[in-house]
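S.K.: Here is a sequence with its predicted model. Questions after.
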Amino acid sequence: MWYRRVQSLTEKTETMKLLPENVKVLFFASDCLEPYVEIITVKDSKRRLSLCSSGDSEAEEPEYQEEVENALPVLNNHSQLLDGQHLERLAVHMPARTQGYPWQLVYSTAIHGSSLKTLYRNMAGLDSPVLLVIKDIHKKVFGAFSSDPFKVSKYCYGTGETFLFSFNPDFQAYRWSGENSYFVSSNQESLQIGAGGGGFGLWLDADLYHGSSFSCPTFNNKSLSTQEDFTVRDLEVWTVQN
C-alpha cells in the first residue's frame, strides 16, 4: 500500500480553500482495496511516524522537536531521582508515542529493595517503554530509556528508540549509532544495555548494587558514571501508561 499527501490548493482555485496548517489529507490506494481518503492532524501523523522503523525515526523535524520540548512527562508518583529539569531534558529525546501519557513508577530500590528478580517480576505483563534512572554513591544521575520493558531473555531485544543518558553534570543523550543492535540483554544474573567492543554501555548485577558503564559501539557513548565501575545508591524504573 502506498500513500501521498494531497497538496493544498492555491489561491487560483475558486472551489476549495487552503487546508489549515495543522491538518493533513492522506489518499490511500492499492491493487486490492478501494481508494479512500483520511483526514488527520499533523500531530497524529507524527505520532504514527514514531511507530515506524527506528531508522526512519532518526530524522525528526525541527518543528516536532519543539513540540516534544513542551510536552514534559507527567509522573504519577513522587520520584527521588528526577526533577523538572531532568524531565525537560529527557522529553526532547522521548519518542512521540510516549507523549501525552502519564508515567507510573514500576520499581524503586527505596520501596522494593535491591533485586533484579523483583524488577523483572514487577514488569511482568508490561508492553510499554521504560525509563531506568540511577543515582550512584557520588550522586551522579544517569540511566537509559528502553523501547521494551526489561525481562529475562535469551536474546537481545529493543529498537533504535533506546538511548542512554547522563547528567554528569551536564546532560548528554546517546542515541543509537546504527553500528549494531545490541540494545538490551537481560538474564537472572545481570542487565546490560548496549554492547560491543568488550564493554557494556550500562551493566547492573543481580543485586542492583554494583554496576559499570563503558563506551560501546551501540551508542558511541562515554561512561555514564563518574567512574566506569560504580555503586548504586538509588534506582527507579518508570513506564508509560497508554
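M.R.: Great, that's in hand.
S.K.: C-alpha only now, for contacts and for neighbours.
M.R.: OK.
S.K.: wait, doesn't residue 214 sit right on residue 202?
M.R.: Yes: between residue 214 and residue 202 there is a contact at 7.0 Å, judged by Cα atoms under 8 Å.
S.K.: Can you work out which residues contact both of those two?
M.R.: residue 224 (Cα atoms under 8 Å, 6 or more residues apart in numbering).
S.K.: Show me which strand runs longest in the chain.
M.R.: If you go by DSSP state E, the chain has its longest strand at strand 229-240.
S.K.: Run through who's touching that one.
M.R.: 79, 81, 98, 101-110, 128-137, 139, 208-213.
S.K.: List buried residues within those.
M.R.: 81, 98, 101-109, 128-136, 208-209, 211-213 (16 or more other Cα atoms under 10 Å).
S.K.: Just the residues you listed: which are in helices?
M.R.: Among the buried ones among the contacts of strand 229-240, the ones falling in helices (DSSP state H) are residue 109.
S.K.: then this one, side by side with the first:
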Amino acid sequence: MNPFYRASEPNEDSKQPRKRPSFFNKILTGKSRSASPSASPPPVVPEPQSSSEQYGDENTDERPIKLHGYKPNTKRRLMDEELANNIRNLMPPRLQLYDDWDLVYDFEQDGISLNTLYRNSNPEYQLQKQKNEKQSKGYGDGVVKSMIVGDIQSSTTTSFYGLERKRPQGYVMVIQDEKRNKFGCYLNTNLRAVDNKRYYGNGECFLWKLEKYDASKLNHEKDSKKVPKHKPRYESRFKAFMYTGMNDNIIFSNHDFIAIGSSNGQNGLWIDKSLYKGVSYPCTTFGNEILNLHNSDSSTKLGTFKVIDLEVWRVGALE
C-alpha cells in the first residue's frame, strides 16, 4: 500500500443518512411510492351546487295559506287563497312566514258593530278567547300554564294593552260594496278607538283593491278591423298602493269612524260608525286611486259606497 495514499473523507452530506419523507409529507406534496417523477396534476374540485340544484325548486315555492275562522254555515266569504297570496307578497318578510290566517271579525258571524270590531281586533281579547276555547276542549293544563305565563308577562310588559306580544302581527281588512267591488287595507297593528286625536300605524300599511277590466279587449292586433268583436268578459286584478312617506296620516279610528290615509281632509278609505256608509278619495299618504272605482271611472274625484260585507283577519300568532 502506498504510504502516501490517503482515502478521501466523505463530505458532511454523505455522513448523514438520507431522510425518507414522512407519511404526512407525502400527502402534502402529493407524492407516493408509486407516483411518477413528473408532477401530478392537481385534483379536480367539483363546483359547488346551489341549494335549488341540490334540493330542487320545492323550497322556493310559496306555501299555501290556511284560512281559519269561517263557520260551516257561513255563506259570504270574501277572503280566498289567491287574494291572500297577493296581500302576503307585500307584507313584511317576518309576517310572510305565517301560513295561518285567523278571521277575527265578520259581519255575518259577529254582527254589524264598530265596537265589536274593535273588541275582536284587540289581541288581548283574542288571547283570552283562545284560552277559553282550549279550556272547553279539555286542555286544562295548557290553560293553567298560559295563565301563569300571562301573569308574569303582565307584570313586566310595557305594551298598549298590557300584553307582551312575542311575535309580530298584522291585520287585513276586506270590504265588499253594493256593486260587489272588493277592496281594503293591510295594517301593521289592530284597529282601536283612539281618543287622543292622533294617527297611528307605520309605513308597512297599504291600501289595495281588485280592479275589474274587460279581458276581451286585451289583444295585440294592429288592425282593429281584423279583430273579431267579443262580448265583454270582465276579470279582476290585484292593485296595491304602498306608503309614500309624504305624511304620517296612516290610521285614525275612534267611536265615530275609521280613516286610513289622509291628505287635505280627504281619506283614502273612510267608514262611518254604522259600518254602512263609506267613501274613498285619492290621498298622498298612499298615492292611491279611488278604491271602489275602476279605470273607466277615472274622471270621478271621489267614490262613495255602501258596505255590504266586511272582514278583519289577523296574520301572526298570539303567543
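M.R.: Everything's here; your move. All values derive from a computational prediction rather than experimental measurement.
S.K.: TM-score them against each other, please.
M.R.: Between these two chains, after superposing, the TM-score reads 0.69 (TM-score structural alignment, normalised by the length of structure 1); 183 aligned residues with a Cα RMSD of 2.5 Å.
S.K.: if we can go back for a sec, which bit of structure 2 covers the longest strand of structure 1?
M.R.: Aligned by TM-score structural alignment, strand 229-240 of structure 1 falls on residues 304-315 of structure 2.
S.K.: Mean distance between the matching stretch and structure 1 after superposition?
M.R.: For stretch 304-315 of structure 2, the mean deviation from structure 1 after alignment is 0.4 Å (mean Cα distance after the TM-score superposition for structure 1).
S.K.: chain center to that stretch, what's the gap?
M.R.: From the chain centre to the centre of stretch 304-315 of structure 2 is a distance of 20 Å (Cα atoms, centre = their mean, to the nearest Å).
S.K.: same question, stretch 105-115 of structure 1
M.R.: So, by Cα atoms, centre = their mean, the centroid of stretch 105-115 of structure 1 is 21 Å from its chain's centroid.
S.K.: what's it aligned against in structure 2?
M.R.: So stretch 105-115 of structure 1 sits over residues 103-113 in structure 2, by TM-score structural alignment.
S.K.: how many neighbours does residue 83 of structure 1 have?
M.R.: The tally of other residues near residue 83 of structure 1 (other Cα atoms under 10 Å) stands at 10.
S.K.: Show me what the helix or strand encompassing residue 4 of structure 1 is packed against.
M.R.: Here residue 4 of structure 1 sits within strand 2-5, counting by DSSP states H and E. The elements that strand 2-5 of structure 1 packs onto, with contact taken as 3 or more Cα pairs under 8 Å, 6 or more residues apart in numbering; DSSP states H and E, are strand 23-29.
S.K.: hmm, who's touching the strand it packs on?
M.R.: 1-6, 35-42, 45.
S.K.: For the helix or strand just after it, give the aligned segment of structure 2 as residue numbers.
M.R.: Next helix or strand after strand 23-29 of structure 1 toward the C-terminus (DSSP H and E): strand 36-41. Aligned by TM-score structural alignment, strand 36-41 of structure 1 falls on no residue of structure 2.
S.K.: Going by contacts, tell me the helices and strands next to strand 36-41 of structure 1.
M.R.: Using 3+ Cα pairs under 8 Å, 6+ apart: strand 36-41 of structure 1 touches strand 23-29.
S.K.: hmm, back to that, may I see the buried residues of the longest strand of structure 1?
M.R.: 230-240.
S.K.: got it, and stretch 63-81 of structure 2?
M.R.: Buried residues in stretch 63-81 of structure 2 (16+ other Cα under 10 Å): 65, 67, 70, 79.
S.K.: which ones are touching the last one?
M.R.: Meaning residue 79 of structure 2. residue 174.
S.K.: Same check on the first one?
M.R.: For residue 65 of structure 2, the contacting residues are 81, 84-85, 99-101, by Cα under 8 Å, 6+ apart.
S.K.: how close does residue 129 of structure 2 get to residue 187 of structure 2?
M.R.: 22 Å (Cα to Cα, to the nearest Å).
S.K.: between the two, who's got more neighbours?
M.R.: More crowded of residue 129 of structure 2 and residue 187, by other Cα under 10 Å: residue 187, with 24 against 13.
S.K.: State the distance from the more buried one to residue 172 of structure 2.
M.R.: In this view, residue 187 of structure 2 and residue 172 of structure 2 are 6 Å apart by Cα to Cα.
S.K.: So which residues of the stretch 51-200 of structure 2 form strands?
M.R.: For the stretch 51-200 of structure 2, applying DSSP state E, counting those that start in this stretch gives strands covering 66-68, 100-106, 170-177, 182-187.
S.K.: Reformat those as a markdown table; add distance to residue 119 of structure 2.
M.R.: Shown next, in a markdown table, are the strands of the stretch 51-200 of structure 2 (distance: least, Cα to Cα, whole Å):
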| stretch | distance to residue 119 of structure 2 |
| --- | --- |
| strand 66-68 | 19 |
| strand 100-106 | 9 |
| strand 170-177 | 14 |
| strand 182-187 | 16 |
